[in-house]
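Trainee: here you go, sequence then predicted model.
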Amino acid sequence: MTSRFTKLNDGWNADPNVPNEQVDLLDRELALSFNLNRFRFAALKGERATLRFSGVSHYRLGEENDHAWYEGFGRYPEAPGWGEFYEVREDIVELDADGWIAVRDLPASRHFLFYLRDSTFECLANDWTFERLT
């Protein structure tokens, strides 16, 4: 089945050159922090933001980069655009890809995907929020 993608970032994105992503896990909440894109959106140099995911069951920060994606070798080459944050809807989430980390045994209801400069972040969680860090 072909995946369906819903773009979730509106008015913000990660820095396209140096996102400096960092993953922190506290209990069943995961935080993905990154530098904001000041070239396309209103952000200060070095300003950071955090995506917080609740009810996390699994996550991965893979090594896929934009070169592999543009050449059609990405995990989701049919995604609408590189560098965006999506919710992925499909029948089966393949947890056999390299790098998945199990957080808890209970299933999560949603699948999130964020293409960063030199990596791909995926998270199976129940919900997410976005916050700018000052």
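Mentor: Received, thanks.

Trainee: please count neighbours and contacts with C-alpha atoms only from this point.
Mentor: Fine.

Trainee: does residue 68 sit in a helix, a strand or a coil?
Mentor: Here residue 68 is recorded as helix under DSSP: H, G, I helix; E, B strand; the rest coil.

Trainee: take this one as well and set it beside the first:
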Amino acid sequence: MNYKKLNIDWNADPNAPEPYLSVSGKQVSLRFYLNPFLFDQIEKDGEGELIFLNCHKYSFNNCNDEGYLHGQYRYSNEQPPWGEFYLLQTDWKYDFPMECTILEEKFSEDQMKHFIFFFRDNTFECVAEDYVFSYLNKTIP
């Protein structure tokens, strides 16, 4: 499987990211605490937000780091490594969690991208046209 890491100068807090998911129409927002331990520009309790645009479907499941490292997810730790945000090069029509929420039945397949973000206690996946990342309160961009 091919994948591309998307979070180059930021990541979720490794201990308590506390992701919060909200949906408005075809837009999915994922808000979480950022990692101040590895990134100097991020202060303690700094938050980030990913907004997925024109989202077709998403899954926010409870596969955690231990389950992933013990082979309880459909990917192994090498494909892709745990704890990051990725763009996956897969055939997402077949490679997606069965339990998911579909937001839009009609969409342009060639515009859609498969994203995945591994948090400590959850895994978020979605198929959307694109995403936007923003630093929120208590961060220095």
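Mentor: The structure has been received and is ready for your questions. Here the structure is a predicted model, which means the values were calculated and not measured.

Trainee: can you pull the TM-score for these?
Mentor: Between these two chains, after superposing, the TM-score reads 0.90 (TM-score structural alignment, normalised by the length of structure 1); 132 aligned residues with a C-alpha RMSD of 1.6 Å.

Trainee: quick one: the strands in structure 1, in order.
Mentor: For structure 1, the strands defined by DSSP state E cover 4-7, 22-26, 29-35, 48-54, 58-62, 85-89, 101-102, 110-115, 120-125, 127-133.

Trainee: would you turn those into CSV with mean neighbour count and distance to residue 74 of structure 1?
Mentor: Shown next, in CSV, are the strands of structure 1 (neighbours: other C-alpha atoms under 10 Å; distance: least, C-alpha to C-alpha, whole Å):
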stretch, mean neighbour count, distance to residue 74 of structure 1
strand 4-7, 16, 15
strand 22-26, 12, 22
strand 29-35, 21, 21
strand 48-54, 20, 23
strand 58-62, 21, 11
strand 85-89, 19, 14
strand 101-102, 14, 20
strand 110-115, 22, 10
strand 120-125, 22, 9
strand 127-133, 14, 24
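
Trainee: can you list the ones you listed in JSON lines and add distance to residue 76 of structure 1?
Mentor: As requested, the strands of structure 1 are arranged in JSON lines below (distance: least, C-alpha to C-alpha, whole Å):
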{"stretch": "strand 4-7", "distance to residue 76 of structure 1": "10"}
{"stretch": "strand 22-26", "distance to residue 76 of structure 1": "22"}
{"stretch": "strand 29-35", "distance to residue 76 of structure 1": "20"}
{"stretch": "strand 48-54", "distance to residue 76 of structure 1": "21"}
{"stretch": "strand 58-62", "distance to residue 76 of structure 1": "13"}
{"stretch": "strand 85-89", "distance to residue 76 of structure 1": "10"}
{"stretch": "strand 101-102", "distance to residue 76 of structure 1": "19"}
{"stretch": "strand 110-115", "distance to residue 76 of structure 1": "10"}
{"stretch": "strand 120-125", "distance to residue 76 of structure 1": "10"}
{"stretch": "strand 127-133", "distance to residue 76 of structure 1": "21"}
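
Trainee: give the contact list for residue 113 of structure 1.
Mentor: 85, 86, 87, 88, 120, 121, 122, 123 (C-alpha atoms under 8 Å, 6 or more residues apart in numbering).

Trainee: between the residues you listed, which is nearest residue 56 of structure 1?
Mentor: residue 123 (7.1 Å; C-alpha to C-alpha).
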